[in-house]
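Novice: Prediction below, plus the sequence it came from.
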Amino acid sequence: MGRIEGKVCLITGGGAGLGRADAIRLAEEGGKVVITDVNVAGGEETAQMAGNDAIFIKHDVTDEDAWQKVLAQTASHFGKLNVLVNNAGIVVVKTVESTTTEEWRRVHAIMTDGVFFGLKYGIGLMKENEDRNSIINVSSTAAFLGYPPFFAYAAAKGAVRSMTKSAAIHCQQSGYRIRVNSIHPGGIATAMVRQAQAEGGTTPKPADGGNAAPPGPGLGDPEDVANTVLFLASDESKFINGAEMLIDNGTIIQP
């Protein structure tokens, strides 16, 4: 207990799935958590589940002005920001030929623009404090692989991967006490993955009803991602910067 005691953590897309698991895990270890989402009911439920004075703020990550307001509210309520988890995302199960321009722009508005705004304004707030700070960008194994049905999603997650490295070195060269890393989950048992499977996207299938233990195949649990987020949020990972951490049980290196 207490691995991030007193650290103020903001998690986008915290109304369900990975964001919810992250919020609960960070609060369990002493984090003061701000959950944001366009899903008000889900976000408020996550705040209740997380406890430890967690709060919810309605937030559309595609809105640049909203980012500045959310960060100002965070600073006003908790006094600072130490950890930012850029988690909000959507998936469109379509190939390069079937993806519409509107779908392409919507996916990138949330996962490319949203992460850009988070980095830009999150760094601006974090650099004001003397704590060790951490930004964790949620990418995907799709940033490494050729997934035809996830064309726009994979492109956005590739952008997240690249932005992470540039931001990490920017902070380092600027003398900021901010690390920036990306995590790359594979198939995780969330509603979004189940939706992708239902729409014909190829993702790992659960083995033995989803109860197979590693090293066996199957979907991971949201807690597997949340534990990695906790590690990167904590000072235990103070020498990890600009890294990309796979959370996929070896999926992308299978022969």
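Specialist: Sure thing, it's come through. Numbering: from 1, shown residues only.
Novice: all contacts plus neighbour counts: C-alpha atoms, from now on.
Specialist: Noted.
Novice: so residue 5 makes contact with residue 33?
Specialist: No - if you go by Cα atoms under 8 Å, residue 5 and residue 33 don't touch, sitting 11.1 Å apart.
Novice: where along the stretch 151-255 of the chain do the strands fall?
Specialist: With strands called from DSSP state E, counting those that start in this stretch, the stretch 151-255 of the chain shows them at 178-185, 244-247.
Novice: what's in contact with the longest one?
Specialist: Read it as strand 178-185. Defining contact as Cα atoms under 8 Å, 6 or more residues apart in numbering, one finds that strand 178-185 is touched by 123, 126-127, 132-141, 143, 160-161, 164-165, 167-168, 171-172, 225, 232, 238, 240-248.
Novice: I'd like to know which of those are buried.
Specialist: Using 16 or more other Cα atoms under 10 Å as the burial test, the contacts of strand 178-185 include 123, 126-127, 132-141, 143, 160-161, 164-165, 167-168, 171-172, 225, 232, 238, 241-242, 244-248 as buried.
Novice: Against that first model, consider the following:
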Amino acid sequence: MGLLEGRVALVTGGAQGIGLAIAQRFAAEGASVVIADIDLDAATAAAEAIDGPAAGVRADVVDPDDVAAMVAATTDRFGRLDVLVNNAGITRDASLKNMTLEQFRQVIDVHLQGTWLGMKEALAVMKAQVADGRADGGAIVNMSSISGKIGNFGQSNYAAAKAGIVGMTKSVAREGAKHAIRVNAIQPGFIDTAMTRAMPADAQEAATSSIPMQRAGQPDEVAKVALFLASDLASYCTGITIEVTGGRHM
């Protein structure tokens, strides 16, 4: 049996990159997976490509109605929700001098508000499942970033949001613990995704040379940590943040 056999997982921003890798890894471990993404066609295509029960839904994680609807779509389709991964995110990089208030708010809203809304909806469903005996707990995994620990030039919005996710994770972990609902976070470092591959070659080289393991991480290496946190292997872990950085910024 897989580590998530019989469980239902919802992954936001799951149509590509790290989110897609997490959805694929969860499915390989027996979970039924719902991929939520602002691009419905991409979410549907990603779900159709997964080997196992999966569905794609459209959701703008900033919209409370969309977030409620994606959770409802998950329970309507598969009857329950056991794991939520808050992965959806954007960047709007600029120096403080050049960053607009709109760019600041967009990033804060997607990362912080989106994660908060996802946890709010999922925690209510998971608590109800535990209360009526349909589940013995639940797991929420929030995607932070090493930028939230060390800050990056031109990312005052992104670093603030990702640091905020760590604090929010700890707060909600305290609320969920008595219901056996675990809430943890991951801080990826330099990961080989479409976004990092679009960086200039010299910037990629500089980033890689600063990593003790001397290479970029792969999306599935983040996904395997998400699997750990979502599974019973992490049954006594809550409120923690795990860095997946190859030793960078240790």
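Specialist: That came in fine, so what should we check first? All values derive from a computational prediction rather than experimental measurement.
Novice: Would you point out which residue is most central in the first structure?
Specialist: Most central in the first structure under Cα atoms, centre = their mean is residue 87, positioned 2.6 Å from the mean C-alpha point.
Novice: For that residue, which residues are in contact?
Specialist: 11, 12, 13, 14, 18, 19, 137, 138.
Novice: now residue 108 of the first structure
Specialist: 152, 153, 156.
Novice: mind redoing it with 10 Å?
Specialist: Neighbouring residues of residue 108 of the first structure by Cα atoms under 10 Å, 6 or more residues apart in numbering: 62, 89, 90, 114, 115, 152, 153, 155, 156, 157, 159.
Novice: quick one: which of these is nearest residue 51 of the first structure?
Specialist: residue 89 (23.9 Å; Cα to Cα).
Novice: A helix includes that closest one, no?
Specialist: No - remark: residue 89 of the first structure does not belong to a helix; assigned using DSSP: H, G, I helix; E, B strand; the rest coil, it is coil.
Novice: What about it, how many residues nearby?
Specialist: 23 (other Cα atoms under 10 Å).
Novice: That one and residue 78 of the first structure: what is the separation?
Specialist: 26 Å (Cα to Cα, to the nearest Å).
Novice: Out of the buried ones among the contacts of strand 178-185 of the first structure, list just those in helices.
Specialist: Judged by DSSP state H, those include 123, 126, 160, 161, 164, 165, 167, 168, 171, 172, 225, 232 as members of helices.
Novice: now, which of these sits nearest residue 216 of the first structure?
Specialist: The nearest one, if we look at these relative to residue 216 of the first structure and count by Cα to Cα, is residue 225, at 17.5 Å.
Novice: What separation do you get for the residue mapped onto that closest one from the second structure and residue 185 of the second structure?
Specialist: When the second structure is aligned by TM-score structural alignment, residue 225 of the first structure is paired with residue 222. For residue 222 of the second structure, the distance to residue 185 of the second structure equals 11 Å [Cα to Cα].
Novice: Select from the contacts of residue 87 of the first structure every entry located in strands.
Specialist: 11, 12, 137, 138 (DSSP state E).
Novice: Grab the nearest non-local neighbour of residue 197 of the first structure.
Specialist: Nearest non-adjacent residue to residue 197 of the first structure, counting by Cα to Cα, 6 or more residues apart in numbering: residue 203, 6.7 Å away.
Novice: and the one you found, how far is that from residue 154 of the first structure?
Specialist: Distance from residue 203 of the first structure to residue 154 of the first structure, by Cα to Cα: 13 Å.
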